[in-house]
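> Got a sequence here, can you build the structure:
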Amino acid sequence: MSPRHILILGGTTEARELAAALTAHPGLRVTTSLAGRVSRPGAVEGDVRIGGFGGVEGLADWLRAEHVDFLVDATHPFAESITANAVRAARATGVPTVVLRRPGWRPGPGDRWHEAASLEEAAALLPRLGHRVLLTTGRLGLAAFAHLTDLHFVVRSVETPEPPMPPHTEVLLARGPFTPDDELDLMRTHAIDVLVTKDSGADATSAKLTAARQLALPVVLVRRPPLPEGVDAAPDVAGVLGRLGLGTGVSAPR
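Got it, this is the predicted structure:
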């Protein structure tokens, strides 16, 4: 009997944790697919494939050809197009699917948050909030801020950002996690007076919010896109394992 095949669309800490948890179960074949956008991804248990599928039809073809029994989208909360394609391909092929989506951040006492629906909306808020911006929204999308010629940007990214970008931009290439003290030192050293970030929701990247709170800095928080209508979502690895019936005395779905 061939092993039941689970495909994880990965690239996040939760995806790696899920792959490790699933490979510990006998009778499962686990494949993690990485888009290949990061040059040095972390180690992943099980089989790994690199690169896109070629849209909805390409992914659907792969699900059929590789006899995938269950699909888990564990991509970043802002990987909107990947999630949409995954849900459509899974529905087209009848493959059960769940989206592993960590909860978003919530403001606490002392936070000065300004929510934005997009990077463009975030850019529109900045001129009235500060002049020295710490931008931690990733290497893509800087074009939304390119017209802000009177502001100074410190852009922190794991990979080199793609142009166009604001004319007064300083790029810091760094990989977290960072501590609150790290973030306080960064913000003080560069005289940051406003932070722009996406609501990734990860504990490992929340230290910048703690530092901004301690310095009483405004934060522009870009809201994550909504999930496709009707999609099943789990907040953590345990939730996905529950959907698969693992750890509950129930066999994984065929």
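> Could you use CA atoms for every contact and neighbour count after this?
OK.
> isn't His168 right up against Thr149?
Yes. Between His168 and Thr149 a contact is recorded at 6.9 Å, counting by CA atoms under 8 Å.
> what's the spacing between the closest residue to Pro107 other than its chain neighbours and Thr149?
Distances taken as CA to CA, 6 or more residues apart in numbering place Trp113 nearest to Pro107, at 7.1 Å, with adjacent residues excluded. Going from Trp113 to Thr149 by CA to CA, to the nearest Å gives 24 Å.
> what are the ranges of the strands in the stretch 101-250 of the chain?
112-116, 132-136, 152-157, 169-173, 194-198, 218-222, 233-234 (DSSP state E, counting those that start in this stretch).
> what's the residue nearest to Ala207 when sequence neighbours are not counted in contact with, if anything?
Leaving aside its sequence neighbours, Ala207 sits nearest to Pro180 (CA to CA, 6+ apart; 4.6 Å). The contact partners of Pro180, by CA atoms under 8 Å, 6 or more residues apart in numbering, come to Ala207, Lys208, Thr210, Ala211.
> burial measure for Pro109, as a count.
Per other CA atoms under 10 Å, the neighbour tally for Pro109 reads 6.
> Could you pull out the helices in the stretch 101-250 of the chain for me?
Under the criterion DSSP state H, counting those that start in this stretch, helices of the stretch 101-250 of the chain are mapped to 119-125, 180-189, 207-214, 237-244.
> ok, Glu162 - how many residues close by?
Neighbours of Glu162 (other CA under 10 Å): 12.
> pretty sure it contacts Leu142?
Yes. With contact defined as CA under 8 Å, Glu162 reaches Leu142; the gap is 7.3 Å.
> what is in contact with the two at once?
Common neighbours of Glu162 and Leu142, counting by CA under 8 Å, 6+ apart, are absent.
> Of the helices of the stretch 101-250 of the chain, flag the one that's most buried.
Most buried of the helices of the stretch 101-250 of the chain by mean neighbour count (mean count of other CA atoms under 10 Å) is helix 207-214; its value is a mean of 21.
> Which elements pack onto that helix?
If you count contacts as 3 or more CA pairs under 8 Å, 6 or more residues apart in numbering; DSSP states H and E, helix 207-214 packs onto helix 180-189, strand 218-222.
> got these as TSV, with distance to Ala79 columns?
Below are the helices and strands packed on helix 207-214 laid out as TSV (distance: least, CA to CA, whole Å):
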stretch	distance to Ala79
helix 180-189	25
strand 218-222	14
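> Please provide the structure for the following sequence as well, for comparison with the first:
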Amino acid sequence: MTTRVLLLGGTGEARRLAGRLDGDPAVEAISSLAGRTAAPRPVPGRVRVGGFGGADGLAAWLRDERIDAVVDATHPFAARMTGNAVRACEDAGVPLLVLRRPGWTRGPGDDWRRVPSLAAAAADLPGERVFLTTGRTGLAAFAGDDRRRFVVRSVDPPGPPMPPRTTVVLARGPFTVEDEAALMRGHRVDVLVTKDSGGAMTAAKLTAARDLGVPVVMVDRPPVPDGVPVAETVEDAAAWLIHAGPLMPGSGGA
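Below is the predicted model of the structure:
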């Protein structure tokens, strides 16, 4: 028998974990993508796209598919999906691991202002020309600001609501420090707003902001629910799946 694993994905860590497990005869990994990006990067192994219908729908899917373990490797700010995963796994009796890369750490020369939410960031912006890197779903918090100019970068065109004075840059990373510095200079950016996503893939903008003397409004990530085990690396998540006692084949699901 094999261990059947659901990977709640959409991040680089999720893709790397799927690649790590792909081809392992002891594990069958199924990656789930929300389907919000029109052309997502390819993921090794079996992939499903779309929602589950909330926590109840996910719990039913786990039972129907006889899933033995779930790894929530969604974005650190996907709090609703994480909450649904916690409730569904409790209901279905399936072990859950949250894979979260560490957040960013302020270094010498960084001018960061930490805020607890997007609403708090929008309520007290220190600049007039804002590089807004909060993702398409984060634009609504700034939609009422008709005074500042915003630069928004996105893989796919964002829809309303968004700030009325917005320039959209369609691009897919990763971006170099030189790329980020050129964008900030070209648009005369005087403040960067970002979420504390962590990881190296999108950290170049922070280095560019430091080099240019641009302040950063850093939105803190939501906490992982109490009692849920957390891995910070793909290697630790793979070890949890392969070696943890509760994850022997047939231990969860039905």
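> How alike are these chains, TM-score-wise?
After superposition, the two chains reach a TM-score (TM-score structural alignment, normalised by the length of structure 1) of 0.95; 249 aligned residues with a CA RMSD of 1.4 Å.
> More neighbours: Trp113 and Thr149 of structure 1, which one.
Legend: neighbour count by other CA under 10 Å for Trp113 of structure 1 and Thr149, higher for Trp113 (19 against 13).
> ok, the more buried one - contacts?
By CA under 8 Å, 6+ apart, Trp113 of structure 1 lies in contact with Pro107, Pro218, Val219, Val220, Leu221.
> Counting neighbours, which of these end up buried?
Among those, the ones that count as buried by 16 or more other CA atoms under 10 Å are Pro218, Val219, Val220, Leu221.
> Could you point out which of those is nearest to Val231 of structure 1?
Leu221 (24.6 Å; CA to CA).
> Now check structure 2 for the residue matching the closest one.
In structure 2, the residue equivalent to Leu221 of structure 1 is Met218, according to TM-score structural alignment.
> Tell me the spacing between its match and Leu125 of structure 2.
Counting by CA to CA, the gap from Met218 of structure 2 to Leu125 of structure 2 is 11 Å.
> same question, Pro158 of structure 2
In this view, Pro158 of structure 2 and Leu125 of structure 2 are 22 Å apart by CA to CA.
> now do Gly54 of structure 2
Taking CA to CA, one finds Gly54 of structure 2 at 34 Å from Leu125 of structure 2.
> do the same with Pro108 of structure 2
Taking CA to CA as the criterion, Pro108 of structure 2 is separated from Leu125 of structure 2 by 22 Å.
> Also Val177 of structure 2?
In this view, Val177 of structure 2 and Leu125 of structure 2 are 23 Å apart by CA to CA.
> do Arg106 of structure 2 as well
Counting by CA to CA, the separation of Arg106 of structure 2 from Leu125 of structure 2 is 19 Å.
> Now distance to Ala238 of structure 1 too, for the contacts of Pro180 of structure 1, in CSV please.
CSV is the format used below for these (distance: CA to CA, whole Å):
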residue, distance to Ala238 of structure 1
Ala207, 24
Lys208, 27
Thr210, 27
Ala211, 30
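> I'd like to know which of these is nearest to Val250 of structure 1.
Within these, the smallest distance to Val250 of structure 1 is 38.8 Å, found for Ala207 (CA to CA).
> wait, doesn't the closest one sit right on Thr179?
Yes. Contact criterion CA under 8 Å: Ala207 of structure 1 and Thr179 qualify, at 5.6 Å.
> quick one: contacts for the residue nearest to the spatial centre of structure 2?
Among the residues of structure 2, the one closest to the centroid is His75, at 1.6 Å (CA atoms, centre = their mean). Under the criterion of CA under 8 Å, 6+ apart, the neighbours of His75 of structure 2 are Gly10, Thr11, Arg100, Ser197.
> Let me have those in JSON lines, extended by distance to Pro249 of structure 2 and neighbour count.
Formatted as JSON lines, those follow (distance: CA to CA, whole Å; neighbours: other CA atoms under 10 Å):
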{"residue": "Gly10", "distance to Pro249 of structure 2": "26", "neighbour count": "22"}
{"residue": "Thr11", "distance to Pro249 of structure 2": "26", "neighbour count": "16"}
{"residue": "Arg100", "distance to Pro249 of structure 2": "25", "neighbour count": "24"}
{"residue": "Ser197", "distance to Pro249 of structure 2": "33", "neighbour count": "22"}
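> Can you tell me which of those is nearest Gly135 of structure 2?
Distance to Gly135 of structure 2 across the contacts of His75 of structure 2 (CA to CA) is lowest for Ser197, with 10.9 Å.
> aligned partner of the closest one in structure 1?
In structure 1, the residue paired with Ser197 of structure 2 according to TM-score structural alignment is Ser200.
> quick one, what contacts its match?
His76, Pro77, Phe78, Gly104, Trp105, Arg224.
> Tell me how far the third one lies from Val194 of structure 1.
Which is Phe78 of structure 1. 22 Å.
> more neighbours, the two?
Neighbour count, other CA under 10 Å: between Phe78 of structure 1 and Val194, Val194 has more, with 22 against 17.
> Which residues are in contact with the more buried one?
Leu126, Leu129, Gly130, His131, Arg132, Val133, Leu134, Leu217, Pro218, Val219, Val220.
> and with 7 Å instead?
By CA atoms under 7 Å, 6 or more residues apart in numbering, the contact set of Val194 of structure 1 is Leu129, Gly130, Arg132, Val133, Leu134, Leu217, Pro218, Val219.
> Now render the residues you listed as TSV, adding distance to Arg91 of structure 1.
Below are the contacts of Val194 of structure 1 laid out as TSV (distance: CA to CA, whole Å):
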residue	distance to Arg91 of structure 1
Leu129	44
Gly130	46
Arg132	46
Val133	42
Leu134	40
Leu217	44
Pro218	42
Val219	38
